[in-house]
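> next come a sequence and a model predicted from it.
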Amino acid sequence: MAPVTAVSARLPVFPWDRLEPHKATATAHPGGIVDLSVGTPVDPVPEVIQRALAESSDTPGYPTVWGTPRLRDALVDWGTRRLGAPDLDHARVLPLVGSKEFVAWLPTQLGLGPGDRVAHPRLAYPTYEVGARLAGAEPVVYDDPTELDPTHLRLLWLNSPSNPTGQVLGAERLRAAVEWARRHGVLVVSDECYLELGWEAEPVSVLHPEVSGGSSEGLLAVHSLSKRSNLAGYRAAFVLGDAAVLAELLRVRKHGGMMVPAPVQAATVAALGDDAHVARQRERYARRRTALRAALEGAGFRVEHSEASLYLWATRDEPCWETVAALAGRGVLVAPGDFYGPAGERFVRVALTAPDERVEQAVHRLEG
């Protein structure tokens, strides 16, 4: 058991375990819990996707790690159409078994280890740090990536729209980060899983020519169908970009058997080919966002950033755990901002992922 202990010792405490007492408090509310702490979809999987999954259910053979040609065509077409990426082809796409596994294992699959450094935003999804630590590399945080010390820096994570803040980085800021990384030989990986959920700003991909200069060299963009298509349970995601990097990752992932199930590959093709369900889901989230934001502001909260994604980044200028406890007493569970780094210690993250009836309950309780 010593090796397992050695690995786990490098990792932080799983954040949501710390939230369990407050979840119990919220659950005990007479009207039941309104759980706004996790960004997990609650709305139905669109029928067009369910149908594609069912029609592909009789697939007894092993799928391929690279995906079917039909899936690769769909990834190329969507990336070209939606992201504006000018140079995509089959060599520049790779399906993933959900985006979280990719974030967690990318440094290891790239061969990073002790002595290497991995940079991520100061306020960030915890798995960026976890991925560095799993590889034995050093995680470092930044406010402005162009001010990082490039020494031994191998991987630079960008995240726009941000989880947890919903902040959107414009093309100029993204381009500056890309140009800096290319000068220093640092791979840029942009987590863009919320790109189709812009509200007060229009997110742009790192692969857009205004950012990339028309070339995917040194760039990867990670995307997921969990949020825009309600497919968290399918583990459907993909990465686009630098052909040489993806070729190496494909070789590694073949050895590891990291295969997206064949029915999920078919479902992904259907999801990427249908924009109507994305528009309908955006409308649902927009309604919930409007209602929750008004209720939070009416209850004395200030909402910062939050111009995109599935979250409201809110504060009433007190320690985040005090806010969590107070809201749990009203039966509303939110995520404390320090889950995403010490810089979030006076904020909470409020997810839009609850059914309409539960959101109405949260609004009523915030107004009460």
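Great, that's in hand. Numbering: from 1, shown residues only.

> all contacts plus neighbour counts: C-alpha atoms, from now on.
Fine.

> for the closest residue to residue 193 other than its chain neighbours, give me its contacts.
With C-alpha to C-alpha, 6 or more residues apart in numbering as the criterion, residue 193 has its nearest non-adjacent residue at 4.6 Å, and that residue is residue 223. Contacts for residue 223 (C-alpha atoms under 8 Å, 6 or more residues apart in numbering) come out as 99, 191-193, 237-239.

> likewise residue 189?
With contact taken as C-alpha under 8 Å, 6+ apart, residue 189 is in contact with 155-158, 219-222.

> doesn't it belong to a helix?
No: in this structure, residue 189 is strand, not part of a helix, as judged by DSSP: H, G, I helix; E, B strand; the rest coil.

> from residue 36, how far off is it?
Separation of residue 189 from residue 36 (C-alpha to C-alpha, to the nearest Å): 28 Å.

> can you map out the helices along the stretch 251-368 of the chain?
Ranges of helices within the stretch 251-368 of the chain are 262-272, 276-298, 320-329, 356-367, based on DSSP state H, counting those that start in this stretch.

> next one: the stretch 51-200 of the chain
Taking DSSP H, counting those that start in this stretch as the criterion, the stretch 51-200 of the chain contains helices spanning 69-78, 99-109, 127-135, 171-184.

> so what secondary structure elements neighbour the second one?
By that I understand helix 99-109. Counting contacts by 3 or more C-alpha pairs under 8 Å, 6 or more residues apart in numbering; DSSP states H and E, helix 99-109 packs against helix 127-135, strand 219-224, helix 243-256.

> closest one to residue 143 among those?
helix 127-135 (15.0 Å; C-alpha to C-alpha).

> angle of that closest one against helix 99-109?
Using axes from the mean of the first three to the mean of the last three C-alpha atoms, to 10 degrees, the inter-axis angle of helix 127-135 relative to helix 99-109 is 40 degrees.

> helix 127-135: which residues count as buried?
For helix 127-135, the neighbour count (16 or more other C-alpha atoms under 10 Å) marks 127-135 as buried.

> out of those, who's nearest residue 141?
Nearest to residue 141 out of the buried residues of helix 127-135 is residue 129 (C-alpha to C-alpha; 9.0 Å).

> contacts only, for the spatially most central residue of the chain.
In the chain, the residue lying closest to the centroid (C-alpha atoms, centre = their mean) is residue 193, at 4.6 Å. The contact partners of residue 193, by C-alpha under 8 Å, 6+ apart, come to 161, 222-225, 227.

> this is the comparison structure:
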Amino acid sequence: MNPLLSRLQPYPFERLRRLFAGVTPNPDLRPISLGIGEPKHATPQMLKDALAAALDTGLTGYPATAGEPALRQACAAWMQRRYGVPVDAATQVLPVNGSREALFSFAQTVLDASKPGATLAFPNPFYQIYEGAALLGGAQPFYVPSVPARNFAVDWDSVPDEVWARTQLIFVCSPGNPTGAVMPLDEWQKLFELSDRHGFVIASDECYSEIYFRDEPPLGGLEAAVKLGRPDFKNLMMFTSLSKRSNVPGLRSGFVAGDAALIKSFLLYRTYHGGAMSPAVQAASVAAWGDEEHVIDNRRQYREKFAAVTPMLAEVLDVALPDAAFYLWAGVPASFEGKVAGLSADEAFARELLAQYNVTVLPGSYLARASGGTNPGAGRVRMALVAEPAECLEAAERIVRFCREQSR
């Protein structure tokens, strides 16, 4: 077996199952899960209709890894509408089977483990695919801390020069998972300058870009490049998906766009990897990328939920409305530290909340790694407000009661 497999860490939800082993949730309350970021809003009918219509003819041949021209053009047209960024559909766009698969395989395309100290850097806390991609690519992960006092901005200045010198790839996530923080233009400029100096590639994970709570939509990586006079997108690739935007995580459809040279190499890798998208999925994806009405309605639903739930939880937890995404990144009361032997405060909070109120949240320490002696997720929990409004409100009410009872 590949010895690098032994370096992989347990996935957060595996750790959560272990944490909850032996816990009997309150049987008088129906279970509500805020633990997994799986969209629950209805899938748009027009998308389902497009998928169904394509099934008759879409399964009889092998699809091209590069995707159909109609899909690449739909993706490029969306980039122009959403960001005002022109991309060449033939050379700067590539369909992928969801951003998760693409982020992982892109790292395998870029990383050169034959070079001593090959490093992949990414924010801490993070989406665990970043770490797995580094480890299975034979690289060293470098965990860059987020700063709560700066709205969880990633502290790129804390990365030593010797680490930048051996970095081959960085993952950025904006809007961030789990914090919801959006990277501003000056932060992009800093990363572009570092990339020019050290030669590393920037992979920008933007799968939450269409769920936001401010008037201004989140800045995208390619958009930032154009604003800063980098229309060739040198050493830059953005990743996006229909999963959150269009409520179709089971469709496994997204695309990457950026540096044409990177696209060419990634396409070569994917041709051998078997990364072609089903023609039926491509047809549904064309319909989805071409429609904004369902996206606007989806965003409205999230805004209404967060407007109702966030003030309630802010009475008992350290939490505020994020810039974007569908998570609340909440600090738990200090009284939970040391409450249960052998557990961190966020673990104790999650375990006791399940037992007493049958609500599942994810301990923040499971989404981060200790770096410099500190786990930046410790003392926080991630809550995914993906369910229907009534269910999210009921979960919030239970959490408020739980916290108030614990403080007596």
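Looks like it arrived, so ask away. These numbers were taken from a predicted model, which means no experiment stands behind them.

> right, and the helices and strands packed on helix 99-109 of structure 1 - which one's nearest residue 107 of structure 1?
Of those, nearest to residue 107 of structure 1 by C-alpha to C-alpha is helix 127-135, at 6.0 Å.

> where does the closest one end up in structure 2?
The aligned range for helix 127-135 of structure 1 in structure 2 is 129-137, by TM-score structural alignment.

> from residue 153 of structure 1, how far off is the aligned partner of residue 258 of structure 2 in structure 1?
Using TM-score structural alignment as the criterion, residue 258 of structure 2 maps onto residue 241 of structure 1. If you measure residue 241 of structure 1 against residue 153 of structure 1 using C-alpha to C-alpha, the figure is 20 Å.

> between these two, which one's more packed in?
Between residue 241 of structure 1 and residue 153, residue 241 has the larger neighbour count (other C-alpha atoms under 10 Å), namely 27 against 22.

> re earlier: I'd like the distance from the match of helix 127-135 of structure 1 to the chain centre, please.
15 Å (C-alpha atoms, centre = their mean, to the nearest Å).

> quick one: contacts of it?
Outside stretch 129-137 of structure 2, the residues within contact range by C-alpha under 8 Å, 6+ apart are 4-5, 7-9, 100, 103-105, 107-108, 111-113, 119-120, 122, 140-141, 171.

> mind doing that once more with 6 Å?
Contacts of stretch 129-137 of structure 2 from elsewhere in the structure, counted by C-alpha atoms under 6 Å, 6 or more residues apart in numbering, are 4, 104, 107-108, 120, 141.

> just stretch 261-279 of structure 1 next, same as before
With C-alpha under 6 Å, 6+ apart as the test, stretch 261-279 of structure 1 has contacts from 49, 52-53, 56-57, 63, 71, 74, 228.

> can you check stretch 312-327 of structure 1 too?
Stretch 312-327 of structure 1 is touched from outside by 165, 301-304, 306, 336, 345-350, with contacts defined as C-alpha under 6 Å, 6+ apart.

> next one: it to chain centre, how far?
Counting by C-alpha atoms, centre = their mean, stretch 312-327 of structure 1 comes out at 23 Å from the chain centroid.

> that stretch: end-to-end distance?
End-to-end span of stretch 312-327 of structure 1 (C-alpha to C-alpha): 15 Å.

> mind checking which of the contacts of residue 223 of structure 1 land in strands?
The strands, defined by DSSP state E, take in 191, 237-239 from the contacts of residue 223 of structure 1.

> buried only: go through those residues for me.
Buried among these (16+ other C-alpha under 10 Å): 191, 237-239.

> adding distance to residue 356 of structure 1, write those residues out as CSV.
Shown next, in CSV, are those (distance: C-alpha to C-alpha, whole Å):
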residue, distance to residue 356 of structure 1
191, 28
237, 27
238, 30
239, 32
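
> now, among these, which is nearest to residue 368 of structure 1?
Distances from residue 368 of structure 1 to these, taken by C-alpha to C-alpha, are shortest for residue 191, at 37.9 Å.

> nearest residue to residue 127 of structure 2 in space, please, no chain neighbours.
Closest residue to residue 127 of structure 2 apart from its sequence neighbours, by C-alpha to C-alpha, 6+ apart: residue 177 at 6.5 Å.

> map the one you found across to structure 1 for me.
Matched to structure 1 by TM-score structural alignment, residue 177 of structure 2 sits across from residue 163.

> and residue 42 of structure 2, how many neighbours?
Neighbours around residue 42 of structure 2, by other C-alpha under 10 Å: 12.

> and the gap between whatever residue of structure 1 lines up with it and residue 281 of structure 1?
The alignment partner of residue 42 of structure 2 in structure 1, by TM-score structural alignment, is residue 44. For residue 44 of structure 1, the distance to residue 281 of structure 1 (C-alpha to C-alpha) stands at 10 Å.

> cool, residue 128 of structure 1 as well?
Residue 128 of structure 1 is 27 Å from residue 281 of structure 1, by C-alpha to C-alpha.

> follow-up on the earlier one: between the helices of the stretch 51-200 of structure 1, which gets nearest to residue 21 of structure 1?
The closest of the helices of the stretch 51-200 of structure 1 to residue 21 of structure 1 is helix 127-135. By C-alpha to C-alpha, the value is 22.9 Å.

> ok, average deviation of that closest one from structure 2?
Superposed on structure 2, helix 127-135 of structure 1 shows a mean distance to its aligned partners of 0.7 Å (mean C-alpha distance after the TM-score superposition for structure 1).
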